[in-house]
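my questions concern the predicted model and sequence given below.
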Amino acid sequence: MKFVAYARELQGTGASRRLRVSGKVPGIVYGAGQPASIELDHNALFHALKKEAFHSSVLEMDLAGKSEKVVLRDVQMHAFKPLVLHVDFQRVDSTTRIHKKVPLHFVNEAESQAVKFDKCLITHVIASVEIECLAEKLPEFLTVDLGGLAKGQSLHIDDIKLDEGVKIITHGKKNPVVATVVPIVEEEIVVAAAPAPAKGKAAKGKK
């Protein structure tokens, strides 16, 4: 994915506030040289951030007519407004090793024995994982094939197929569960018995 950035000359809180008022977003690019202060068009960035690939791909940034490869590192959003306050990027090249969260795409769930024949549900325990790899090997997402699951089974991190040089970071957890088969529990409808009619009239209280 490509995007355009512009050199930002003025620094400080006041300058950043004026940028936001004018429809721009302040940002910074660091790594592989001196950090560079940048500004981006807010609307273009806001729509780009809605795309999954913008968060988990190597991006091509056009800055002052020069193309640089970067990855998105941090985004600061307004607490309740749809407003981007600041954005950070990291320069990368063919030798840069990075840690990055990437989403999981689940496939073949409906075709699995668990769903098709065992009439179970498959619960997605996690939606993304942190990986370590060279920047040029960064996958946009990892595919998780659920087609082999049956009743009583689970799929773990070690079951995910990875390209050479890509490693999933589990932070000390041994082979965490990614998805698990859950039987459908049919709810029992309990009909409450109607109260028996009272015999005679209720006793009147003493005057």
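The structure has been received and is ready for your questions. Numbering: from 1, shown residues only.

only C-alpha atoms from now on, for both contacts and neighbour counts.
OK.

please identify the helix or strand for Val87.
Counting by DSSP states H and E, the element that carries Val87 is strand 84-91.

list of residues touching that strand?
20, 25-32, 42, 46, 68-78 (C-alpha atoms under 8 Å, 6 or more residues apart in numbering).

against that first model, consider the following:
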Amino acid sequence: MSRPLLRSEVRAGTGKSHLKVIRSEGYVPGTVYGHNKESKNVCFPRKELEHLLGKYGVGASVELLIGDEVRHAIIKDIHRHIIKQNVLHIDLQELDASEKVKVKIPLHLTNKAAVESSVSVVQHQITELEIQTYPKHLPQMIEVDASSIKFGEPMRIKDLAVYADVNIEVLHDPEEIVALIASASKDVVVEEVSEEEKLRKLY
């Protein structure tokens, strides 16, 4: 499975003043940790990181380049400015090929336009799926074809292809609804009342 490359550099400092300098130089501070592994303080080129986060989010698998070493990692948390929404810090988990990992993967609905109309809409009940598997089997995202959903027959966890994958354990109730087709709500037409009619009602 192809994974995006994310470059990083090891950083020595940890204080607020150090982080401020890092950000002013065009980098985003971050931390890389893993099971039975020492945490590493790193930083990422801001433009490269923001470009990657424009396509991927929490739960995505990346090839993390630290110095000359490439490691398999997943994005665990993204800290953003509460108002500006720019990335302030990012946490990644380094993976061990011999250990299973539990992670939430984005679940995207495709082909919604094929089934939606003036009288029906697709309601997306679950936007991410929690799974457990070995790193080599981690998907970047799970896509569900909405055109396969029928009115009155909700798509459930047990209907997903990933649920039948012997390499992946889906940590949800198999009967949980993923998406369904519902009747579209009718627009309420509000009649405008003229000033003359308002006065007539008052008197």
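On my side now, so go ahead. Everything quoted here is computed from the prediction, not taken from an experiment.

picking that back up, of the contacts of strand 84-91 of the first structure, which belong to helices?
Here DSSP state H is the test, and the contacts of strand 84-91 of the first structure give 20, 42, 46 as lying in helices.

before we move on, the earlier item: ChimeraX command for the buried members of the contacts of strand 84-91 of the first structure?
A single ChimeraX command suffices to select whichever of those are buried according to 16 or more other C-alpha atoms under 10 Å:
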select :20,25,26,27,28,29,30,42,69,70,71,72
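
determine the longest strand present in the second structure.
Using DSSP state E to define each element, the second structure has its longest strand at strand 69-80.

against the first structure, where does that strand fall?
Using TM-score structural alignment, strand 69-80 of the second structure lines up with residues 66-77 of the first structure.

helices of the first structure, start to end?
13-21, 42-48, 52-56, 113-116.

and Pro139 of the second structure? What does it align with in the first structure?
Using TM-score structural alignment, Pro139 of the second structure lines up with Pro139 in the first structure.

distance of the nearest residue to its match once chain neighbours are set aside relative to Leu162 of the first structure?
The shortest distance from Pro139 of the first structure to any non-neighbouring residue, by C-alpha to C-alpha, 6 or more residues apart in numbering, is to Ser57 (6.8 Å). Distance, Ser57 of the first structure to Leu162 of the first structure, by C-alpha to C-alpha, to the nearest Å: 16 Å.

ok, Leu45 of the first structure next?
Distance, Leu45 of the first structure to Leu162 of the first structure, by C-alpha to C-alpha: 30 Å.

cool, and Ser37 of the first structure?
36 Å.

those two: which has the busier surroundings?
Neighbours per residue (other C-alpha atoms under 10 Å) separate Ser37 of the first structure from Leu162, with Ser37 holding more: 18 against 13.

just to revisit the earlier point, the helices of the first structure: which one's closest to Ala194 of the first structure?
helix 113-116 (39.6 Å; C-alpha to C-alpha).

which strands and helices sit next to the closest one?
Identification of packing neighbours for helix 113-116 of the first structure by 3 or more C-alpha pairs under 8 Å, 6 or more residues apart in numbering; DSSP states H and E yields strand 120-124.

mean deviation of the strand it packs on from the second structure?
The superposed strand 120-124 of the first structure is, by mean C-alpha distance after the TM-score superposition for the first structure, a mean 1.8 Å from where its aligned residues fall in the second structure.

buried stuff in that strand?
Residues 120-122 are the ones in strand 120-124 of the first structure that count as buried (16+ other C-alpha under 10 Å).

one step back: relative to strand 87-94, how tilted is the longest strand of the second structure?
Angle of strand 69-80 of the second structure versus strand 87-94, following axes from the mean of the first three to the mean of the last three C-alpha atoms, to 10 degrees, is 140 degrees.

how close does strand 69-80 of the second structure sit to the first structure?
Compared with the first structure, strand 69-80 of the second structure is 1.2 Å away on average (mean C-alpha distance after the TM-score superposition for the first structure).

and the contacts of that strand?
57-65, 86-96.

if we can go back for a sec, which among the helices of the first structure is found nearest to Val4 of the first structure?
Taking the helices of the first structure one by one with C-alpha to C-alpha, helix 42-48 is closest: 9.2 Å.

relative to the second structure, which residues correspond to the closest one?
Going by TM-score structural alignment: helix 42-48 of the first structure matches residues 46-52.

look up the closest residue to Val182 of the first structure, ignoring the ones flanking it.
Leu121 (5.1 Å).

which residues does the one you found contact?
Leu121 of the first structure sits next to 114-115, 181-184 when contact means C-alpha under 8 Å, 6+ apart.

same check for the residues you listed, but in the second structure.
Contacts conserved in the second structure for the contacts of Leu121 of the first structure, using both residues aligned by TM-score structural alignment, their matches' C-alpha atoms under 8 Å: 115, 181-184.

buried ones from these, can you make that a PyMOL selection?
Buried members of these, defined by 16+ other C-alpha under 10 Å, are picked up in PyMOL with:
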select buried, resi 115+181+182
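
what range in the second structure matches stretch 96-106 of the first structure?
Stretch 96-106 of the first structure maps onto residues 99-109 of the second structure, going by TM-score structural alignment.

mind checking how far the matching stretch is from the chain centre?
9 Å (C-alpha atoms, centre = their mean, to the nearest Å).

next: stretch 187-203 of the second structure.
So, by C-alpha atoms, centre = their mean, the centroid of stretch 187-203 of the second structure is 48 Å from its chain's centroid.
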